[in-house]
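**Student:** Got a predicted model here, sequence first, then my questions.
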Amino acid sequence: MFRYTDLDPRKKAFVFELDNVLYPAQDYFFQVYYLFAAFVGHTEQWDSKAMITTMVDAYHEQGEEAVFETVQKKYSLETRYQENFKRLLNTAHVPLKLLLYQQMLDLLQQIVVDRKQIFILTNGNPQQQLNKIKHIEWNGLENYLVCYFADEIKPKPEPDALHHILSVHNLQRRDLMMIGNHTNDELCAQAAGVDYANLYDFIR
């Protein structure tokens, strides 16, 4: 398992994906499902707890993209609810703060103490990703983060957004390490010629 002291001290900056790298993405989605099920349950007078269970099971078994379709089929939801669901996914004020993985919190804090730069480069809907960032408990680290939404440039695995970071911040490829948890992240780092580490190099 890597610790910060195991990393190349010549690195000047670190680039992180957001979901399932800095925090568990399900912590956000499950709160959105709770809000959606509560809204539909109140409107239709249905059992919201059963609906939440359906949504969580679909998330685990088929992935986030399949959740609405699954619950729509099971409950014969009207199409109008899809817009409510999308709006919640992108803008919901979730009840509980999203907590960083402890090892990632420790790593980020050590990077800051060492006066290195931290970038978040995340795929996905920029509005939704920004909403997640706003709901994370950063423990004061938010002042040291620079965030980029890859979809506003070109989604990973394309390296364009990573090249943009290198250019804007006057960094060389050797200065940077990318930390992710998806093939898209690894392929992006390879295409840009940047060192890469997986989340599970730090978390066991």
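**Tutor:** Thanks, I have the structure now.
**Student:** When you work out contacts or count neighbours from here on, use the C-alpha atoms and nothing else.
**Tutor:** OK.
**Student:** is it true that residue 52 touches residue 32?
**Tutor:** No - using C-alpha atoms under 8 Å, residue 52 makes no contact with residue 32, being 9.7 Å away.
**Student:** in this protein, which spans are helices?
**Tutor:** Applying DSSP state H to the chain gives helices spanning 26-44, 48-62, 67-75, 80-91, 102-113, 126-135, 160-168, 183-192.
**Student:** got the buried residues for the fifth one?
**Tutor:** I take that to be helix 102-113. Residues 104, 105, 107, 108, 109, 111 are the ones in helix 102-113 that count as buried (16 or more other C-alpha atoms under 10 Å).
**Student:** Now for the fifth one: which residues touch it?
**Tutor:** Spelled out, that is residue 109. residue 141 (C-alpha atoms under 8 Å, 6 or more residues apart in numbering).
**Student:** Ok, the second one next?
**Tutor:** For residue 105, the contacting residues are residue 22, by C-alpha under 8 Å, 6+ apart.
**Student:** how close does it get to residue 61?
**Tutor:** 29 Å (C-alpha to C-alpha, to the nearest Å).
**Student:** Please apply the same query to the fifth one.
**Tutor:** Taking C-alpha to C-alpha as the measure, residue 109 and residue 61 are separated by 35 Å.
**Student:** just the third one next, same as before
**Tutor:** For residue 107, the distance to residue 61 (C-alpha to C-alpha) stands at 31 Å.
**Student:** swap in the last one?
**Tutor:** Relative to residue 61, residue 111 is positioned 36 Å away (criterion: C-alpha to C-alpha).
**Student:** Next: the first one.
**Tutor:** As for residue 104, its distance to residue 61 is 26 Å (criterion: C-alpha to C-alpha).
**Student:** try the fourth one
**Tutor:** Separation of residue 108 from residue 61 (C-alpha to C-alpha): 32 Å.
**Student:** try this one side by side with the last:
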Amino acid sequence: MDAYQYVEDKQLVIFELDNVLFPEKDYLLQVYYLFAQFIEYTEQKNAQPIIGFMQAEYENNGTEGLFEKTAKQFGIDEKYKYNFDLLHLNARLPLKLLLYKNILEFMQELVVNRKQIFIVTAGNPEQQLNKIKQTEWNGLEQYLTVYFTEELGQSKAEIFQNILNNNNLSPDQALVVGANNFDEQQSKLINLPYIVSLEIYK
């Protein structure tokens, strides 16, 4: 099924960032790698077991308490929590973040057909901007308009509505592409059409 059929009658498309444009884990696993390398350098603890532990813990249980679990496992001083958190915000990644292939093709098709592209992203604005700066956009970056919900202090629904108002559009002239129930709920609050990003991969 051609994903473009979702937007033939739309004027703009709004995306979330994590797990919509690229896998969030591609960022986090590189942060964990850099942290383990930092610990190896400062504390002379072998990085490889730390990397393996963090990756397994993340994949099995998510990010909650990951530093504390790792610190306990390897005897890492609590003071390094600061470095761990800071890396999440400003890590210089060894590898660029790559868009999902089908999303890249979809966005390129949007540009060719003069559809506007917006990113409305939740989470720490500094961290989200760091991800954006280190993504391989393949030239798409000049066509993106980005909003950070935490920076604006507004809900996604409010930002969606402002985007519509600023472009003199009705909800049925736009589409939201998200990856979770929250994005869907926020879209429904103002009657915006919504699809899960996985639909574009079919």
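**Tutor:** Looks like it arrived, so ask away. The structure displayed is predicted, hence computed values, not measured ones.
**Student:** so can I have CSV of the buried residues of helix 102-113 of structure 1 showing distance to residue 80 of structure 1?
**Tutor:** CSV is the format used below for the buried residues of helix 102-113 of structure 1 (distance: C-alpha to C-alpha, whole Å):
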residue, distance to residue 80 of structure 1
104, 39
105, 40
107, 43
108, 42
109, 44
111, 46
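**Student:** Looking at these, which one is closest to residue 67 of structure 1?
**Tutor:** Closest to residue 67 of structure 1 out of the buried residues of helix 102-113 of structure 1 is residue 104 (28.1 Å), distances taken as C-alpha to C-alpha.
**Student:** List the contacts of the closest one.
**Tutor:** Per C-alpha under 8 Å, 6+ apart, neighbours of residue 104 of structure 1: 21, 22, 202.
**Student:** What's it aligned with over in structure 2?
**Tutor:** Under the alignment (TM-score structural alignment), residue 104 of structure 1 maps onto residue 103 of structure 2.
**Student:** And for residue 167 of structure 1?
**Tutor:** Going residue by residue (TM-score structural alignment), residue 167 of structure 1 aligns to residue 165.
**Student:** ok, its match - how many residues close by?
**Tutor:** 12 (other C-alpha atoms under 10 Å).
**Student:** Quick check: it vs residue 193 of structure 2, distance?
**Tutor:** 16 Å.
**Student:** now swap in residue 62 of structure 2 and tell me
**Tutor:** Distance from residue 62 of structure 2 to residue 193 of structure 2, by C-alpha to C-alpha: 30 Å.
**Student:** Specify which residue of those two has the higher count of neighbours.
**Tutor:** residue 193 (18 against 13).
**Student:** List the residues that contact the residue nearest to that one when sequence neighbours are not counted.
**Tutor:** In space, and not counting its chain neighbours, residue 193 of structure 2 is closest to residue 175: 5.1 Å by C-alpha to C-alpha, 6 or more residues apart in numbering. Residues counted as contacts of residue 175 of structure 2 (C-alpha under 8 Å, 6+ apart) are 7, 10, 12, 13, 14, 192, 193, 194, 195.
**Student:** What lines up with residue 90 of structure 1 in structure 2?
**Tutor:** Looks like residue 90 of structure 1 aligns to residue 89 there (TM-score structural alignment).
**Student:** before we move on, back to that, now intersect the contacts of residue 175 of structure 2 with the strands, please.
**Tutor:** In this view, the contacts of residue 175 of structure 2 that belong to strands under DSSP state E are 12, 13, 14, 194, 195.
**Student:** For residue 35 of structure 1, see how far away the residue sitting furthest away from the middle of structure 1 is.
**Tutor:** Here structure 1 has its C-alpha centre computed as a mean, and the residue farthest from that point, by C-alpha atoms, centre = their mean, is residue 45 with 33.3 Å. Residue 45 of structure 1 is 15 Å from residue 35 of structure 1, where distance means C-alpha to C-alpha.
**Student:** can you check residue 3 of structure 1 too?
**Tutor:** In terms of C-alpha to C-alpha, residue 3 of structure 1 sits 38 Å off from residue 35 of structure 1.
**Student:** So the two - more neighbours on which side?
**Tutor:** Remark: of residue 3 of structure 1 and residue 35, residue 35 carries more neighbours, 21 against 13, as counted by other C-alpha under 10 Å.
**Student:** Report the contact partners of that one.
**Tutor:** 88, 94.
**Student:** repeat for residue 83 of structure 2
**Tutor:** Neighbours of residue 83 of structure 2 in contact, by C-alpha under 8 Å, 6+ apart: residue 35.
**Student:** try it again with 10 Å
**Tutor:** 35, 38, 39, 89 (C-alpha atoms under 10 Å, 6 or more residues apart in numbering).
**Student:** same thing with residue 77 of structure 2?
**Tutor:** Residue 77 of structure 2 sits in contact with 39, 43, 68, 71, where contact means C-alpha under 10 Å, 6+ apart.
**Student:** Please list which of the residues you listed are preserved in structure 1.
**Tutor:** Contacts conserved in structure 1 for the contacts of residue 77 of structure 2, counting by both residues aligned by TM-score structural alignment, their matches' C-alpha atoms under 10 Å: residue 71.
**Student:** List buried residues within the contacts of residue 77 of structure 2.
**Tutor:** Judged by 16+ other C-alpha under 10 Å, buried ones among those: 39, 71.
**Student:** Report the buried residues of stretch 192-204 of structure 1.
**Tutor:** Buried residues in stretch 192-204 of structure 1 (16+ other C-alpha under 10 Å): 192, 193, 194, 195, 196, 197, 198, 199.
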